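> Sequence first, then the predicted structure, then my questions.
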Amino acid sequence: MPQAARLLELSDVEELTELLRVNRNFLAPWSPAWDDEFFTGERQRELAQDALGLHQAGSMVPWVICDERGRIAGRLNLNGIVRGALQSAAVGYWVGEQFNGQGLAGCAVAEAVVYSRDVLGLHRLQAETLVHNIASQRVLETNGFSRYGMAPEYLKIDGAWQDT
């Protein structure tokens, strides 16, 4: 099976920005309330540069999720990498509507699990999903994640504090 995720590059910004624009309404129920500026190439370039800076500092791994033809289908981040006694990170991901149901998110999460353990040497990888995001929960369960409970009003998604 081809690799589903690879490190974000600045040359990805244009394609990624267009994917976000096309999927703005589709992603809204699962995302922070993004303003219009978020969907500009300039803002996406700034965010990509920030993410790559955090990657250089060792606190984040920003990936793009790609389909079998190499088209960018979404994003996956390993965020908040913590060293010391904890050795952990949080994974977050999304794919565009036209790529849903193809197994790309599941493959990318599987790669992130292996990378986190074998390359980064992390002990724990966690993820938060909204309680009604059954598809994402399925992706995580398929990749060996366990449920640990609910966090009330944990994330501000689509303009409201929501349970995860």
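Ah, there it is.

> CA only for contacts and neighbour counts going forward, please
Fine.

> Run through the helices of this structure in chain order.
13-22, 24-27, 41-57, 104-114, 134-142 (DSSP state H).

> ranking the ones you listed by burial, who's on top?
helix 104-114 (a mean of 21; mean count of other C-alpha atoms under 10 Å).

> Distance to Leu7 added to the helices of the chain, as JSON lines?
As requested, the helices of the chain are exported to JSON lines (distance: least, C-alpha to C-alpha, whole Å):
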{"stretch": "helix 13-22", "distance to Leu7": "12"}
{"stretch": "helix 24-27", "distance to Leu7": "22"}
{"stretch": "helix 41-57", "distance to Leu7": "9"}
{"stretch": "helix 104-114", "distance to Leu7": "11"}
{"stretch": "helix 134-142", "distance to Leu7": "21"}
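
> and Arg83, which of these is closest to it?
Across those, Arg83 has its closest neighbour in helix 41-57 (12.2 Å, C-alpha to C-alpha).

> Return the list of helices and strands in contact with the closest one.
With contacts taken as 3 or more C-alpha pairs under 8 Å, 6 or more residues apart in numbering; DSSP states H and E, helix 41-57 sits against helix 13-22, strand 61-66.

> got the angle between the shortest one and helix 13-22?
Which is strand 61-66. Using axes from the mean of the first three to the mean of the last three C-alpha atoms, to 10 degrees, the inter-axis angle of strand 61-66 relative to helix 13-22 is 70 degrees.

> Can you lay out the helices and strands packed on helix 41-57 as a markdown table showing distance to Ser116?
Shown next, in a markdown table, are the helices and strands packed on helix 41-57 (distance: least, C-alpha to C-alpha, whole Å):
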| stretch | distance to Ser116 |
| --- | --- |
| helix 13-22 | 24 |
| strand 61-66 | 10 |
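
> Put this next to the first one:
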Amino acid sequence: MSYKLYDTAQGIYLSLLQLTDAEDLLSLRLHNRKEHQQFEPLRDNDYFTLDSQRQLIAQRIEDSRQDNAYMFGIYLLSGELIGQITISNVVRGVGQFADIGYLIDHSQQGKGYTTAAVQLILKYAFRSLGLHRLQAAILPHNNGSRRVLEKNGFQAEGLARRFIKINGEWQDHRTYAILAEDVLTREE
């Protein structure tokens, strides 16, 4: 399935990652391995292989078929992959919520691309998927990510102690959330 979301003013689009994107995704991960390590779980060396990235994309394609997760690439209008944004852990029934996570090439940070990508994913999550709430958890010292969330209207909800094992250590995370009505009423 090919699905694209555009923000031409910001110069980006989102597209569900396909197996043909595995080489570009691997290149993105390798290029950012050192810079992103402080924000990522420890990964075995085999994670940084073409086969592993193909497996990850294949799993996310299946996850999207099952309505469990959706992994998009963040692209410049030229077609260059500069990041990734994922809706994951989709809960249906009485919950109707999911988590989001994202990464951007360190050389592209500070240009507004991540903020624009989150804005696009919010519209997709609330309009197309019909979710009620999106949530994110970030390291307290990750000021860039905090700014991205706040610019998009996410509200801080609290501190999740020793929430996720990042860079080999259980670390606290600041939790943020946004509701469908927060986004959809802004558009009216």
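Received, thanks. Quantities reported herein were computed from a predicted structural model and do not represent experimental measurements.

> tell me the contacts of the residue mapped onto His132 of the second structure from the first structure?
Counting by TM-score structural alignment, His132 of the second structure corresponds to His123 in the first structure. By C-alpha atoms under 8 Å, 6 or more residues apart in numbering, the residues touching His123 of the first structure are 86-88, 117.

> one more time with 7 Å, if that's ok
His123 of the first structure makes contact with 87-88, 117, according to C-alpha atoms under 7 Å, 6 or more residues apart in numbering.

> what's the answer for Gly168 of the second structure, then?
Residues in contact with Gly168 of the second structure (C-alpha under 7 Å, 6+ apart) are 41-42.

> Identify the residue of the first structure aligned to it.
Per TM-score structural alignment, Gly168 of the second structure is aligned with Gly159.

> Report how many residues lie close to the residue lying closest to Leu125 of the first structure once chain neighbours are set aside.
In space, and not counting its chain neighbours, Leu125 of the first structure is closest to Ala89: 5.1 Å by C-alpha to C-alpha, 6 or more residues apart in numbering. By the measure other C-alpha atoms under 10 Å, the count of residues near Ala89 of the first structure is 24.

> swap in His132 of the first structure?
Neighbours of His132 of the first structure under the rule other C-alpha under 10 Å: 11.

> Under the alignment, what does it map to in the second structure?
Under TM-score structural alignment, His132 of the first structure pairs with His141 in the second structure.

> quick check: longest strand of the first structure.
strand 72-82 (DSSP state E).

> quick one: it to the second structure mean distance?
Strand 72-82 of the first structure, aligned to the second structure and superposed, deviates on average by 0.6 Å (mean C-alpha distance after the TM-score superposition for the first structure).

> Would you agree Tyr154 of the first structure is in contact with Trp161?
Yes - look at Tyr154 of the first structure against Trp161 with C-alpha atoms under 7 Å: they come within range, at 6.4 Å.

> How about the contacts made by the aligned partner of Val91 of the first structure in the second structure?
Using TM-score structural alignment as the criterion, Val91 of the first structure maps onto Ile100 of the second structure. Residues in contact with Ile100 of the second structure (C-alpha under 7 Å, 6+ apart) are 86-88, 134-136.

> how many neighbours does Arg92 of the second structure have?
Residues lying near Arg92 of the second structure (other C-alpha under 10 Å) number 14.

> The one 10 residues further on too?
Residues within reach of Tyr102 of the second structure, counting by other C-alpha under 10 Å, total 18.

> The first structure: which residue goes with Leu76 of the second structure?
For Leu76 of the second structure, the aligned position in the first structure is Asp67, judged by TM-score structural alignment.

> which ones are touching its match?
Asp67 of the first structure neighbours (C-alpha under 7 Å, 6+ apart): 4, 73, 104.

> same check, this time on Arg146 of the second structure
Arg146 of the second structure neighbours (C-alpha under 7 Å, 6+ apart): none.

> Return the distance of it relative to Ile57 of the second structure.
27 Å (C-alpha to C-alpha, to the nearest Å).

> Alright, that wraps it up for me.
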